[in-house]
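**Q** Pasted the sequence and its predicted model underneath.
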Amino acid sequence: MDQVSDFLKRLFDSNNWPARWHCGIWTPFHGWLYIISSSLIAMAYFSIPVILFYLIKKSKNHLPFQKIFWLFILFILSCGVTHVFDALMFWFPVYRMSALVLFVTAITSWMAVYGLYKIIPSALALKSPAVLEKIIQERTLELQVSNNHLQQLNSELTLAKLESEKLMKQKEEFLGIASHELKTPLTILKAYTQLLSEKTDGEKITQTDIQNKMRVQIDRLALLIYDLLDVTKIKEGMLVYYKKRVNLKHIITDVVQDIRHTSLSNNIILENIVDIEIIADRERIAQVFLNLLSNAMKYSPAGSPIIITVQKEEHTIICAVKDQGFGIPQDQQDKIFEKFYRATGGHRDTYPGMGLGLHIAENIITNHEGTIWVESEEGKGSTFYFQLPIASEDSYLN
């Protein structure tokens, strides 16, 4: 301990040693080369900590392994100080102070070594720029996929919203049309009922005439109700079909006769009606003809011909109902078989109907393994076609 105490007391004492210039044989060139080299090394050692400190400052304390940076700053500063004292020894041989600086440098050196050893696992876990670039590309791709998925969901939600708004609009239109369509025949029936109760013998209108007109309105009201019931069954998949071998010509003839009993305003013409059998629900196929003929009569001028044809092909028959009405705009022809859809434009909006007949007809034909379509030109009328398979010899009933 006495030596340590004496060492510290005489830390800057240089009396026991000569200046380095006088130790050995130094030429001026050799000496100054040593001094200048040590000085330049010291300046470099002092510059490096300044740069490291600037880097830490600019990184706003986000630099990884920041403690190691501070250890290196201390270590490099200590190394610089040793070179300063190494150069000063040529004039001031303070070997005790130089030894202390070397001791401090040794401690900081091993602290830096230990610090480096401790961070090896964390350093090895760091991603290389190439790996980071790959990760960024993968994450970017994932974000793009997620963004595309969100855009798709947004588009689907937008379409669902538009579809919902469309359905709500159709519902409101349907309620308005339905209330009007159901109220009209009831109002007429009420008027004829009142007329019957107030009729006098001197009036020309007969009771039979009134009853016939009342029957027309009752049939109209019943048809509206049946259409509503059928649409509900179609939606729930509960529309029942009783299929058997039936004669198509007989179905057409019966439907036309029924219409002629209730309406004389149109001229229904049967052309080339092939006498052929199909496997079908007789009432439902009759309903298809009734709906197509009702539409044709509704939109055709009074007295204009409505032509029904049946054409036989190899395994199918094609039925057609042609009218001389307003025709259907091209942009609406794909929509007329939709539920509650009614063609618009011109005088069409003034005609009654709920937009159910064609929708029901399409469902019936589809369930008979057939197809239905329309060909129309504005101002030249429309022709509705449907195709059904012919009953073969070995056809069986479903």
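**A** It's in.

**Q** Could you use CA atoms for every contact and neighbour count after this?
**A** Will do.

**Q** what's downstream of the helix or strand hosting residue 283, the next helix or strand?
**A** Element membership for residue 283, per DSSP states H and E: helix 282-299. Counting by DSSP H and E, the element after helix 282-299 in chain order, helix or strand, is strand 305-312.

**Q** same for that following strand, what does it pack against?
**A** Contacts defined by 3 or more CA pairs under 8 Å, 6 or more residues apart in numbering; DSSP states H and E place strand 305-312 against strand 267-271, helix 282-299, strand 316-322.

**Q** Tell me what angle that strand forms with helix 282-299.
**A** Compare the direction of strand 305-312 with that of helix 282-299 by axes from the mean of the first three to the mean of the last three CA atoms, to 10 degrees and you get 140 degrees.

**Q** Show me what counts as buried in strand 305-312.
**A** 305, 306, 307, 308, 309, 310, 312 (16 or more other CA atoms under 10 Å).

**Q** Then stretch 228-248?
**A** In stretch 228-248, counting by 16+ other CA under 10 Å, buried: 228, 230, 231, 234, 243, 244, 245, 246, 247, 248.

**Q** any idea which of the buried residues of strand 305-312 is closest to residue 120?
**A** residue 312 (88.8 Å; CA to CA).

**Q** also this one, for the comparison:
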Amino acid sequence: MKTKNISDRAAFLIKQEEELKKLRKQSFLIFKNVSDGITVQNRKGIIFANQASLEFTKVSLNKSTKNFKYFNEKGISINWNNLPAGRVLNEKVEVQGLYKVVNKKTGEEFWLNIKSMPIFDQDKKLIEVITISRNITSHMLEDEMKNNFLRLIAHELRTPITSIKAFSQILERMNNSSKDKKTMKYFQKMDIQISKLSDLIDTLLNVTKLKQKIPFKDKWFSFDLFVKKDISEIQKGLNKHKLILIGKTSKKFFGDKEKISQILKNMINNAVKYSPRGKKVIITLSGENNSLKVAVRDFGIGISPRHHKKIFKQFYRIYGKKENLFPGVGIGLSVSKEIADRYGAKMWVKSREGKGSIFFLSLPVRKSKKL
């Protein structure tokens, strides 16, 4: 009986080993044939690379990291230790990023989205790093072409729009003494619409500048005074809505005034735009130890929860009976979000249809001298 139990146990272990070998073979075939590059490495070097990763580099396994230069999104050259795999070996945490890779010999360039993850043993000791690389070169080229097109269109439109605006203002001044109130009203409406078109062109140019990662002009400034000034400027152009400021941060912020103003104005202008029957927009400021928060509340048409994340994407528009009444191309919030991302800030919305919206901006702050 004892011999039979040992025999059964041995048969079970053999079967388990066969199943494990089969599973390893299947996993190997999957890793080998997926379109994403997959590598496994330890502190001595790469111990496994699938076909896709070798096709990215077009060199042998042992030379795959030596023949290339790596650059981050800002175009700054980085060494291997600062790539995701190198950082995981040192920091033992998951790391992901976009990188431009240049072949030193051929000059060929390609873009990779690289994600590296640590593998630990039973004692929680780091033994290996698995890296998944996705070739996004075609996507980056398409994005570059789109941005070049937007920049070209914006530049080509800016000159004639500036001329049209100047001529309309001259005509308005020439007819300023005219008793024909109807004509003057037309001139004023024309000037308003030209200004809107000019703002749209500026927004398109800002989109392309952000994509080019042009450095911001950061400096210290009083955040509360800055917000009050922006609100005052916006209020001058409003007829129906009253802008109400509540709270304060009592903090200085290190950033580009023009860019932060762009976010704030977009938040407030959207609040006014999408609450045509509303009479007020409430802007609330609050500050914590390491951050300051701006909340802009309107009492307008609101936004369905299913759109909350999507509205921050470029060119995203909500289509419906109510939304179609408001012109726009879906750029403002995406530009604001991209600026916020550059500062490590967060933007989000709380809203329900018919109940108005509250848009939030949370900015991390550096330590500075008290005001």
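**A** That came through, no problem. Source: prediction; values computed, not measured.

**Q** Overlay them and tell me the TM-score.
**A** TM-score of the superposed chains, computed with TM-score structural alignment, normalised by the length of the second structure, equals 0.54; 254 aligned residues with a CA RMSD of 4.8 Å.

**Q** can you map out the strands along the second structure?
**A** Applying DSSP state E to the second structure gives strands spanning 37-42, 45-49, 68-71, 77-78, 95-103, 109-120, 126-135, 219-222, 242-247, 252-255, 280-287, 291-297, 346-351, 357-364.

**Q** What spatial separation is found between the residue nearest to residue 39 of the second structure when sequence neighbours are not counted and residue 90 of the second structure?
**A** Spatial nearest neighbour of residue 39 of the second structure, excluding adjacent residues (CA to CA, 6 or more residues apart in numbering): residue 49 at 4.3 Å. Distance, residue 49 of the second structure to residue 90 of the second structure, using CA to CA, to the nearest Å: 21 Å.

**Q** re earlier: dump the helices and strands packed on strand 305-312 of the first structure into a markdown table; add mean neighbour count as well.
**A** A markdown table is the format used below for those (neighbours: other CA atoms under 10 Å):
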| stretch | mean neighbour count |
| --- | --- |
| strand 267-271 | 16 |
| helix 282-299 | 19 |
| strand 316-322 | 20 |
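
**Q** Pipe the ones you listed into TSV and attach distance to residue 365 of the first structure per row.
**A** Putting those into TSV (distance: least, CA to CA, whole Å) gives the following:
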stretch	distance to residue 365 of the first structure
strand 267-271	21
helix 282-299	8
strand 316-322	11
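
**Q** which residue lines up with residue 264 of the second structure in the first structure?
**A** Residue pairing (TM-score structural alignment): residue 264 of the second structure is matched to residue 289 of the first structure.

**Q** Hmm, that match is touching residue 254, no?
**A** No. Using CA atoms under 8 Å, residue 289 of the first structure is not in contact with residue 254; the gap is 10.3 Å.

**Q** who's in contact with residue 116 of the second structure?
**A** 84, 85, 88, 94, 95, 96, 129, 130, 131, 132 (CA atoms under 8 Å, 6 or more residues apart in numbering).

**Q** what's the closest of the strands of the second structure to residue 150 of the second structure?
**A** Closest among these, using CA to CA: strand 109-120, at 22.0 Å.

**Q** which residues in the first structure does the closest one align to?
**A** Going by TM-score structural alignment, strand 109-120 of the second structure sits over no part of the first structure.

**Q** How far does that strand sit from its chain's centre?
**A** 20 Å (CA atoms, centre = their mean, to the nearest Å).

**Q** which residue lines up with residue 389 of the first structure in the second structure?
**A** In the second structure, residue 389 of the first structure lands on residue 364 (TM-score structural alignment).

**Q** show me the residues around the closest residue to that match other than its chain neighbours that make contact.
**A** Nearest non-adjacent residue to residue 364 of the second structure, counting by CA to CA, 6+ apart: residue 291, 4.3 Å away. When contacts are counted by CA under 8 Å, 6+ apart, residue 291 of the second structure touches 362, 363, 364, 365.

**Q** and if you look at residue 302 of the second structure?
**A** Contacts of residue 302 of the second structure by CA under 8 Å, 6+ apart are 274, 351, 352, 353, 354, 355, 356, 357.

**Q** aligned partner of the fifth one in the first structure?
**A** The alignment partner of residue 354 of the second structure in the first structure, by TM-score structural alignment, is residue 379.

**Q** Skip the chain neighbours and tell me the closest residue to that match.
**A** residue 326 (4.8 Å).

**Q** Fine by me, we can end here.
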